[in-house]
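**Student:** with the sequence up front, the predicted model follows.
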Amino acid sequence: MILTPIALSDVPPLVAAFDTLLTDTALARRVFARIAETCAFIVGETIDLSTDPDHHREAVDLVRAFGLGVIEGPPSAGFTWDGRAVRAELEPSVLVHEIGHWQVCAPERRSVIDFGLGAGPETGIKAPADAVATVTGVLGDLEEALASLLGILWEAELDQPAILAFLEQNWLAGGATEGNRAHFVKIVNHLSAYGFLTEEGRPTRQARTESDSVFLESLLA
């Protein structure tokens, strides 16, 4: 959910201002450029996530290309990720966000409801998802950020309006600030260090192999 409402007319100057903040960070700037380029694909007059049927089909195809199952119906009828499959009745950006979660998740949590992070906002049956949560707090927030940016970059790969998810997931909440810059650069560097990004800033199909004790704690070091 977007925390800071943004008018569509304010997006170009906001994007330009954030790009300027990245002039001394080559990889982060290349990553952001891939997201910013998708401003050209914005359809309509609002900053609402895409619900285009073609975008949805492409997102489902990408989910399946990673070997993840797809279940028809909304996550409100169960879980967003049940340990084997994603619920299909989601916006395209949310579907590719689940790919990001699958990639950065510890191998032992890929078969756990909602990746062991607790119930997501779309999950309908929350108690069982919360009961199997093993990563919460700061570490959970960090993994969420990694999955968020990786999913946004997959949306850019599909030539879909990734900039909308970037805004909706609050990467620029409060504007082009030094705090937002620092957070973005940190997450880009983490993704790169673990092989989730190419030198050009494009997402790879790397899947995490490290356990939580090795991976997440190293990110906080």
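**Tutor:** Cool, the structure landed.
**Student:** hey, let's count contacts and neighbours off CA atoms from now on
**Tutor:** Will do.
**Student:** any idea how far the lengthiest helix in the chain is from the chain center?
**Tutor:** Ordering each helix of the chain by length in residues (DSSP state H) puts helix 137-157 first. Counting by Cα atoms, centre = their mean, to the nearest Å, helix 137-157 is centred 4 Å from the centre of its parent chain.
**Student:** check it against this one:
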Amino acid sequence: MILTPVDLGELPALAATFDALLVAEAPWARAAFALIADSARFTAAGVDTPEQRAAAVALAESFGMAVLDEEPQAAFSWDGRILRTRSEASVIVHEVTHFLVAPPERRHVIDFGLGAGPESGRIEEANAATCADFATREQEETLASLLGVLWEIELGQPGILAFLEQNWLEGCHRPTAARHFARFLGLLVAAGLATPEGKVLRPAPGSLAA
């Protein structure tokens, strides 16, 4: 849920403020943020178009995730085997990145063992499958959020919209916001899922096997 709505017209000023903090706090992360901010140009092609949703579904399939054209509210976003894809493109990509950041033992658990996702319909069952503590859930959610933004950009989609919606620029005038961004980008780099410049990396072949 977005805390403070941001109009794209306000983005250049906010981006300049955030970039100035990165200069002081984590200059190595500036290129990745520039990549994210620049993805605003992709809004010209539309937002959540059929083509974007098809690309998101194809991304899921490329990682071996089975897909079903059904609303997640009918069961779960991810039931451990199947991703329900009648969602926005950014939501589909976000679920794919949850698959990428989840450890092998939770990759095939309902909603990755994190508790019911916001679109899952069978909430009690999803929550009953929770097998990660609060700190782990928060960290994985944040990692999936940032990785999802980067994958949207890789697909030629406006990842900046998810970046704003998921509050990455909330408090962008505070050093803590820059440190937060740099910390999670660093974790993605350490996991081999992204470069310091924000380009996504595919996991090694076989690393996603159950």
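**Tutor:** Done, it's in. Quick caveat: nothing in here was measured; it's all calculated off a predicted structure.
**Student:** SS state for Val86 of the first structure?
**Tutor:** Assigned by DSSP: H, G, I helix; E, B strand; the rest coil, the conformation of Val86 of the first structure is strand.
**Student:** that one contacts Gly78, doesn't it?
**Tutor:** No: if you go by Cα atoms under 8 Å, Val86 of the first structure and Gly78 don't touch, sitting 10.3 Å apart.
**Student:** what residue is smack in the middle of the first structure?
**Tutor:** Nearest to the mean C-alpha position of the first structure, by Cα atoms, centre = their mean, lies Ser148 at 2.0 Å.
**Student:** which residue in the second structure aligns with that one?
**Tutor:** Counting by TM-score structural alignment, Ser148 of the first structure corresponds to Ser145 in the second structure.
**Student:** so what's the residue lying closest to its match once chain neighbours are set aside up against?
**Tutor:** Leaving aside its sequence neighbours, Ser145 of the second structure sits nearest to His94 (Cα to Cα, 6 or more residues apart in numbering; 6.4 Å). Applying Cα atoms under 8 Å, 6 or more residues apart in numbering, we find His94 of the second structure in contact with Ala144, Ser145, Leu147, Gly148.
**Student:** most neighbours of all those residues, which one?
**Tutor:** In terms of neighbours by other Cα atoms under 10 Å, the contacts of His94 of the second structure top out with Leu147 at 28 neighbours.
**Student:** distance-wise, check it relative to Gly206 of the second structure.
**Tutor:** Plainly put, Leu147 of the second structure is 20 Å away from Gly206 of the second structure if you go by Cα to Cα, to the nearest Å.
**Student:** what does Phe63 of the second structure give?
**Tutor:** From Phe63 of the second structure to Gly206 of the second structure the distance is 10 Å (Cα to Cα).
**Student:** looking at the two, which is more packed in?
**Tutor:** Phe63 (16 against 7).
**Student:** quick one: map that one onto the first structure.
**Tutor:** Matched by TM-score structural alignment, Phe63 of the second structure corresponds to Phe66 in the first structure.
**Student:** what sits against Arg208 of the first structure?
**Tutor:** Neighbours of Arg208 of the first structure in contact, by Cα under 8 Å, 6+ apart: Gln103, Val104, Cys105, Ala106, Pro107, Tyr194.
**Student:** want to try JSON lines for those, with distance to Val214 of the first structure and neighbour count as columns?
**Tutor:** Output for the contacts of Arg208 of the first structure, formatted as JSON lines (distance: Cα to Cα, whole Å; neighbours: other Cα atoms under 10 Å):
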{"residue": "Gln103", "distance to Val214 of the first structure": "16", "neighbour count": "23"}
{"residue": "Val104", "distance to Val214 of the first structure": "13", "neighbour count": "25"}
{"residue": "Cys105", "distance to Val214 of the first structure": "12", "neighbour count": "26"}
{"residue": "Ala106", "distance to Val214 of the first structure": "10", "neighbour count": "22"}
{"residue": "Pro107", "distance to Val214 of the first structure": "12", "neighbour count": "17"}
{"residue": "Tyr194", "distance to Val214 of the first structure": "12", "neighbour count": "15"}
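**Student:** now for those residues, which pair is the farthest apart?
**Tutor:** Greatest spacing in those, by Cα to Cα: Pro107 and Tyr194 (14.4 Å).
**Student:** coming back round to it: which one in the first structure is aligned with the residue nearest to Ser145 of the second structure?
**Tutor:** By TM-score structural alignment, His94 of the second structure lines up with His97.
**Student:** can you say which helix or strand has its match in it?
**Tutor:** helix 92-104 (DSSP states H and E).
**Student:** what of Phe79 of the first structure?
**Tutor:** According to DSSP H and E, Phe79 of the first structure maps onto no helix or strand at all.
**Student:** please pull up the equivalent of it in the second structure.
**Tutor:** By TM-score structural alignment, Phe79 of the first structure lines up with Phe76 in the second structure.
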